[in-house]
Structure formats: C-alpha cells, structure tokens
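Enquirer: no letters, just coordinates:
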C-alpha cells in the first residue's frame, strides 16, 4: 500500500524527500523557537517586570508618598494602582503567566500576582506589596511584551530561504546526469549505441551507464553473429535454387519446367523475405547511415522489384538525403512495389514528397487498398489479410519488414489517398540535416 502511494519517477520521489525534509526542518525550527521563547524570552520578561517593581519600590522609598509615586510613574507611561483599584488575583492564569509569577516571586522573595486585561486598554497588572501596602503596576502590553530577538529571526529566515534553494540545487545536480543518459538513449533512433558517462555523475549513474554499454556490446556481438549466419544461409539456400532453376530450364517438358521455375521463384521470394525479416533491427556498431541520392535508390528498387510492370517514378528536384541506409530504403520500396503488383492494379507510381523536416515515399496503385486498422494487422509478422494468396510466394512478412525498417530509421508507415483518389502506402522518413 505504501509503495503504491509513492511517485513512480526518481525525480518525483526525490522532490518528495526534499519536501519532507523541508517540513521536518520547519517543524524543528518552530520547536527550537518555542523552546527559546519559553526559556530566554520568558526569563527576560520576568527580569523586566521585576525591574519595574524594584524601580517603583525605590521611588516610593525615596519619596515616601504614593501620590507622588503615581505622578512619577504616569510620566513613564505606567499606572500605579492602590486600594480598591487593584484587581483581584486571577483564579486561573495561563501557564505562561504562572511561570512568570513563580520566577518573579523567587527573584523578589515575596509573592507577586499577574492579571491580564484583554479588553482595551490591554494591560498587564502586576500586584505586589510595599511596606505592607498592596500596590499594583498597570503596564501596557506593547511596552513589556518581548519580541523575537533579531538573531533568532534571522536564523529562521535563513533556514526558510536556504532550504528550498538547497533542495532545488541538489535536485538539479542529481537529475542532470540521469537526463543526459536518457537523452543519449532516446536519440539513438532504435539502434542501441554506447552512451558516454555524463560529467559529475555519481557512482550509481556510472554503474548504470556501464551496465547499459555492456548490454549494447553484447547485442552488437550477437548482431554480427546473426549477420554472418544469415549470409551463410542465404548462399546455402539460393545456390541449390539456382541450380534447380537451371535444370528445369533444360527440361524437355515445358509445362513441368514452367511449374518448377514458378515454384523455385516463390521459394526464392519466401527465403528472401525470411532473411530480410531476420535482418530487421540489425543494429550494427555505429549510428544509422544516410541515404543521399534518393531518386537513384528508388530507380534501383523499381528495376529490381517492378521490372516489366511499367512503374513510373515522380520525384522533384533537390530531394534531400534521409536518415537510413540506402539498402534499407531500397528494401522498403521494393516490398511496397511487390505488394502493389500482387494486390493492387496498375498504374503503379512511386512518388517523393517533401513536407517540413520529413520526406515521404509513396507507392500508389489503382486497387482498393487498406484501411488504418487493416494496416496495423498487416504490419504484424506472418499476417495475411487474404489467406488464399499465401501460395504465391507471400508469407505475410512484406509490410512487417517495411514497418520494422521504417521504425529503425525513426520513421513510420502510413496509408491514404493521392490527389487522384488512388490508394497509396508509404513511409515517412526524416531529412538527414535535421538528425
């Protein structure tokens, strides 16, 4: 239950800790101030009142006349009460007044009574005895009520001002290395790379970066092993297929030879898709490459995947470079052309559009196309929207390969309609100069 109440992020938990420390420091300061007021300030107040009584007694001893004493004290702002003017002692004083009475009685060696008049004029009446004559001093509260000493007030203001500033500074110093690590990982575009240890990082952050870099090294080693394995598998499978195709072409039975050649082409296509799918997400040892001459890459993709189908290319002048390897861009467009040939209708057009910081590569055809929901399903591995088409060399990996490669380049797959109303599917890639 307690863990569920805690914030999820490290920064939020750190802020909560600083807030609790600030509350604790404030409460401690208030307790210290109260203790100071209960000790030093109360003692000062008791001594001040005792001094007033002794002054009145000394003046009375020197003049021996209560009327004259009343006149002298009135000039000092203190009223002298005697006889029936003296209020009766309070039956229930506050703890503060009780402590003051005890301290003053001990200092004077005679009983002293305090009475607080809350109604205006607010006065503190101090009753004492002078030569067996009851007297009382009516002191304005503002004249004797002790204020908080300036040094203590300064320390409290310093505490309340420095504590939040120290908390903010500590929060920034602790969060800066973590933010550097998060920023370094977030800018990798799906290709985990080694992250530099941020400056001023503490030991925990250093260990975190070292563990992450160790994981990246292990993934890179596995990717190299996978690339070597895929290269060997590709050669070992395609070589027998090529021989089988050559032998079928030499067969005297034309119908049987044509069927074998078509099956070999389908098997070669499926094998190529499996190998391409296995290579999706290959990280390599460095950042993603740059595809400079994009129109040339698109022309190669059209020649490889759409030979004999009359596919046209529409690309403006000055197409910028995009983030991503040229071979991956060629594979993306090649798979989209394959789908357009297999499932769409001519004419098939490859179009390049520039919009802000992105470059959009569209493959449009005259077919019905896909909706957004169908696209999400088709981008899943081994999903065929029309199972009856699975025997033509398609295994449900084409759009999954396109989606995986586009995501690795920091792009995405989209579908829509071109200005002529034809279905189009394409990828949105980032311009290289904005990477």
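Expert: Thanks, I have it. Note that the structure is predicted; figures quoted are calculated from it, not measured.

Enquirer: for the rest of this, base every contact and every neighbour count on C-alpha atoms.
Expert: Fine.

Enquirer: show me what the helix ranked longest in the chain packs onto, helices and strands only.
Expert: When the chain is parsed with DSSP state H, its longest helix is helix 203-249. Packed against helix 203-249 by the contact rule (3 or more C-alpha pairs under 8 Å, 6 or more residues apart in numbering; DSSP states H and E) you find helix 150-186, helix 254-279.

Enquirer: SS state for residue 353?
Expert: strand (DSSP: H, G, I helix; E, B strand; the rest coil).

Enquirer: contacts only, for the residue nearest to residue 428 when sequence neighbours are not counted.
Expert: In this structure, residue 428 finds its nearest non-sequential neighbour in residue 360, 4.6 Å apart by C-alpha to C-alpha, 6 or more residues apart in numbering. Neighbour list for residue 360: 352, 353, 354, 426, 427, 428, 429 [criterion: C-alpha atoms under 8 Å, 6 or more residues apart in numbering].

Enquirer: give me the neighbour count for residue 206.
Expert: 19 (other C-alpha atoms under 10 Å).

Enquirer: was I right to think it contacts residue 195?
Expert: No: applying C-alpha atoms under 8 Å, one finds residue 206 not in contact with residue 195, separated by 10.6 Å.

Enquirer: sec struct for residue 430, please.
Expert: strand.

Enquirer: look up the closest residue to it, ignoring the ones flanking it.
Expert: In space, residue 430 is closest to residue 358, 4.5 Å off (C-alpha to C-alpha, 6+ apart).

Enquirer: got it, and residue 206?
Expert: Closest to residue 206 by C-alpha to C-alpha, 6+ apart is residue 197, at 6.3 Å.

Enquirer: and for the one you found, the neighbour number?
Expert: Residues near residue 197, counting by other C-alpha under 10 Å: 19.

Enquirer: that one reaches residue 204, doesn't it?
Expert: No: if you go by C-alpha under 8 Å, residue 197 and residue 204 don't touch, sitting 11.2 Å apart.

Enquirer: does residue 381 count as helix, strand or coil?
Expert: Per three-state DSSP, residue 381 ends up coil.

Enquirer: looking at it, it is touching residue 397, isn't it?
Expert: Yes: counting by C-alpha under 8 Å, residue 381 touches residue 397, with 5.4 Å between them.

Enquirer: the two: which is more packed in?
Expert: residue 397 (22 against 15).

Enquirer: if I pick the more buried one, what's in contact with it?
Expert: 273, 274, 277, 379, 380, 381, 382, 383.

Enquirer: use this one as the comparison:
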C-alpha cells in the first residue's frame, strides 16, 4: 500500500528540472505564506473582530439603556438623529411586536461568534441579528416590553478593510515572486537544454560547431567537457577510418595483382576456385571497411524518407527481389542519407536471401517514423534475435559467403539506426517469417 502511494505521489511530481526547481523554491514560500495567514487569522483578525463587535454592541447597549431611561417621543426622536449622525445607526421602534426568532447560540463564523458574545454581555435582553440584510447593512433586533427595536448598522462597523488589503498583498507578492522565480529558473535551465540538444545532435551526426558554453559554472564545466569529448571522439574516428582505409588500399593492391595473375592462367577447377576466393576476399574487405567506417565523414541533411525508400526498393526490384512498398505518409528529416540507405539495403538484402516476398510499410507512429519490413522466410528464433546484431554472427554457421554473408548486415543496420537516435527491433511477422521494425524519432 505504501509503495502504491509513493508511486502515485511520484507520478504527480514534475519530471523536468525547471518544474522541480520551481517546486523547491516555491514550496517554502508557500508554507511561509500559509503560516503568516494562519497567524493573521489567529491574532490580528481575531483581535480586530472582537474590538469591532464590542464597539457595535456597546452602541446598541447605549441606545437600549437610553430608551429605557427616556421612553418619551421627544427623546426618541433626538436619539434617532444623534445615533444616525454619530454612530451610523438607524433606529426604528416597532410597538407591540414580539421577536419571532432569537439568537440563542453563536452562529458559525468568527465575526458572528464575537458579535453574539458581545451582545450577550452588554444587552442582556432577547435579541436577534442578521449580518446579511443586504450587501452594505446588518440588522440587530432587541425585544422590549412595549415592542421590538430594530437597529440597522453599516457592515463596515464589523468588517475591517485591512483583512482584504492583507490578502491582496499576500496574493500580489506571491505572484510577483513566483513570476521572478520562473524567469530566473528558465534562464538557468536553458543552457542545460541546449547542452542536451547538442549532445543528441552530435550523437546523430549533426554539426554542433556553433555550440558555446553558457550558464552557471557547473553547466559551463559540463559543456566544456562535452566539447572536449566530442573532439576526442571525432579525432579517434578519423584516425580509425584513415587506418582502415590505408589497410584496405594495401590489401587491394595484392588482390588486384592476384586477380591479374589468375586471369592470365588457363581455366581449371583450382584456378576458378582461387578466383572465387579473391572475389570473396574483396567483398569481405569492403564489408569490414563499411562496418568500421560507419557514418564517418557524412553530414546530416534534409532527406525525403519516402523517396529514399522508393529508390532502394527500385534497386532491389531490378536485382530480382519481390517487394511490396506502401508509404502511408512521407517525411523530410535531418538524416545521413547514405547511412540510412545502407541500413535499409542490409535489411532488404537479408530478407531477399532467406525469403521469397517482402512487404515494406512506412509512416508516422506518434512521435516516431516507422519502417516495417515483413517477409515470408523462416524467421529468427526469439533467443537468437539479439545475437544477430553482434558483429560477424551468422545463423548459417558455415563461412560460405554465398549462403550467409559476412555477418555484419544487421550490425550495420542497428548502428545506423542508433546513430539517428532510433532502433531496430526484430519480431514475428503476422503471416509468418520475420518482421524488422526500424524506428526513427521525429523532432530532434
């Protein structure tokens, strides 16, 4: 039960740095304001309400005592005039009337309770009061022997304007403080977001050369470390690619000489086998170099995925594959087109090696763009699907290049997808065979 409550509370908490920072800043301020308001209600408003209620009850007691002492008409007229002029009270006498209802228990509300206590102490007669006579007035009715006296007073005799001023001050200052906090925290979070965006772009091969450290000292330090890491990675990849390119060139030279020597030899079973071995060696050298090079040197550019798929499927159709292409909606994204071409080509080549028919569907799926390849081949066992992404792993255990390839196709495909921030998933196709789902995130 406790873990469920904790998970529910965590789900309500903000997940972003800006939201959490504002929560950390505003929670103490909000608690301080709550404590201040409680103290105000407990002390200030209680004191003010008590004093105002006693003052009004004292004026009512004076009017009642005066009428009890001087019940004649002349004194009554003088009291009406004097009470209206000096105490803001309107007095009306209702002869032979009886109070239909009396206030015998304190009503709910701080002001009502204080007025009930004050009238009970000073008037000592049956009374009834209505604080909501209208928007500006209240009424107090007191029972006499000869009838009922009605006293109407302004509501401001019981309610202090300082209460509303205090609440307006609290609310206004809170809004100003919260607004300033939001502005400052957004300025502090912005460099972190820029750093995260730059790291994501660099991971997808987008040029981030204009990135400059900014913000707090810790954020600048992280940005500087990121730039140093970026330079080291770029330098390492350049050196690796140059080394492999040199090795490839050095290997191609003796392979070319071997091909020339073999071409000059008379055809025989041994010579033909050597020729095939040289061709396989060239194919392996090209595959190894493509795997090691990855996306090195290729810059991201705005690419129409629909057109790219159409071109790749067209090449596969010319090579004899049976492919059904359906593009639900095309999309232009910042991609490395050659890298994505290698990814799509390797997936379709694997399908063409083991299946007779291939279906390719592409379209938006929420925040991603998905390309789904469904074939009718034998598929891949569930416990081997992660293994096929390892370099040089082949389900076909022989080293025959004609039947199993080099074992780098799916490795290159996943590296390319992850280089674009996406992923390659292997699943069961609905009609049997293998489903390869290429996911590319949109909006990075």
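Expert: That came through fine. Everything quoted here is computed from the prediction, not taken from an experiment.

Enquirer: fetch the TM-score of the aligned pair.
Expert: The TM-score (TM-score structural alignment, normalised by the length of structure 1) is 0.58; 363 aligned residues with a C-alpha RMSD of 5.6 Å.

Enquirer: which residue of structure 2 sits farthest from its center?
Expert: For structure 2, the largest distance from the centre (C-alpha atoms, centre = their mean) belongs to residue 72, which lies 78.8 Å off.

Enquirer: and the helices in the stretch 51-200 of structure 1?
Expert: When secondary structure is read from DSSP state H, counting those that start in this stretch, the stretch 51-200 of structure 1 shows helices at 66-75, 95-108, 141-144, 150-186.

Enquirer: tell me how far the second one lies from the chain's centre.
Expert: Averaging C-alpha coordinates over helix 95-108 of structure 1 and over its chain gives two centres that are 59 Å apart (C-alpha atoms, centre = their mean, to the nearest Å).

Enquirer: list the buried residues for that helix?
Expert: Neighbour-count burial for helix 95-108 of structure 1 flags 97, 99, 100, 101, 103, 104, 105 (criterion: 16 or more other C-alpha atoms under 10 Å).

Enquirer: tell me the one of those nearest residue 52 of structure 1?
Expert: Of all the buried residues of helix 95-108 of structure 1, residue 52 of structure 1 sits closest to residue 104, with 11.1 Å by C-alpha to C-alpha.

Enquirer: what do we get in structure 2 for that closest one?
Expert: Taking TM-score structural alignment, residue 104 of structure 1 has no aligned residue in structure 2.

Enquirer: correct me if wrong: residue 104 of structure 1 contacts residue 50.
Expert: Yes: at 6.1 Å, residue 104 of structure 1 counts as touching residue 50 under the criterion of C-alpha under 8 Å.

Enquirer: what is the burial count for the closest residue to residue 353 of structure 2 other than its chain neighbours?
Expert: Spatial nearest neighbour of residue 353 of structure 2, excluding adjacent residues (C-alpha to C-alpha, 6+ apart): residue 403 at 7.8 Å. Residue 403 of structure 2 has 12 neighbouring residues, counting by other C-alpha under 10 Å.

Enquirer: do residue 314 of structure 1 as well
Expert: For residue 314 of structure 1, the neighbour count with other C-alpha under 10 Å is 12.

Enquirer: I'd say it and residue 352 touch.
Expert: Yes: using C-alpha under 8 Å, residue 314 of structure 1 makes contact with residue 352 at a distance of 6.3 Å.

Enquirer: would you say the residue nearest to residue 353 of structure 2 is within a helix?
Expert: Yes: the assignment for residue 403 of structure 2 by three-state DSSP puts it in a helix.

Enquirer: how close does it sit to residue 397 of structure 2?
Expert: 10 Å (C-alpha to C-alpha, to the nearest Å).

Enquirer: residue 362 of structure 2 now?
Expert: Taken as C-alpha to C-alpha, the span from residue 362 of structure 2 to residue 397 of structure 2 is 33 Å.

Enquirer: so for the two, which sits in the more crowded spot?
Expert: With neighbours defined as other C-alpha under 10 Å, residue 362 of structure 2 and residue 397 compare such that residue 362 has more, 23 against 9.

Enquirer: identify the residue nearest that one in space, chain neighbours excluded?
Expert: Nearest non-adjacent residue to residue 362 of structure 2, counting by C-alpha to C-alpha, 6+ apart: residue 371, 4.3 Å away.

Enquirer: residue 372 of structure 1: how many residues sit nearby?
Expert: Residues near residue 372 of structure 1, counting by other C-alpha under 10 Å: 11.

Enquirer: my read: it touches residue 415, true?
Expert: Yes: if you go by C-alpha under 8 Å, residue 372 of structure 1 and residue 415 touch, sitting 6.9 Å apart.

Enquirer: OK, contacts around residue 335 of structure 2?
Expert: Counting by C-alpha under 8 Å, 6+ apart, residue 335 of structure 2 has contacts 204, 300, 301, 302, 303, 420.

Enquirer: ugh, wrong one, I meant residue 391 of structure 2
Expert: So residue 391 of structure 2 contacts 407, 408, 411 (C-alpha under 8 Å, 6+ apart).

Enquirer: can you do 6 Å?
Expert: Listed by C-alpha atoms under 6 Å, 6 or more residues apart in numbering, the contact partners of residue 391 of structure 2 are 408, 411.

Enquirer: quick check: the aligned residue for it in structure 1?
Expert: Aligned partner of residue 391 of structure 2 by TM-score structural alignment: residue 382.

Enquirer: next one: residue 239 of structure 2
Expert: Matched to structure 1 by TM-score structural alignment, residue 239 of structure 2 sits across from residue 229.
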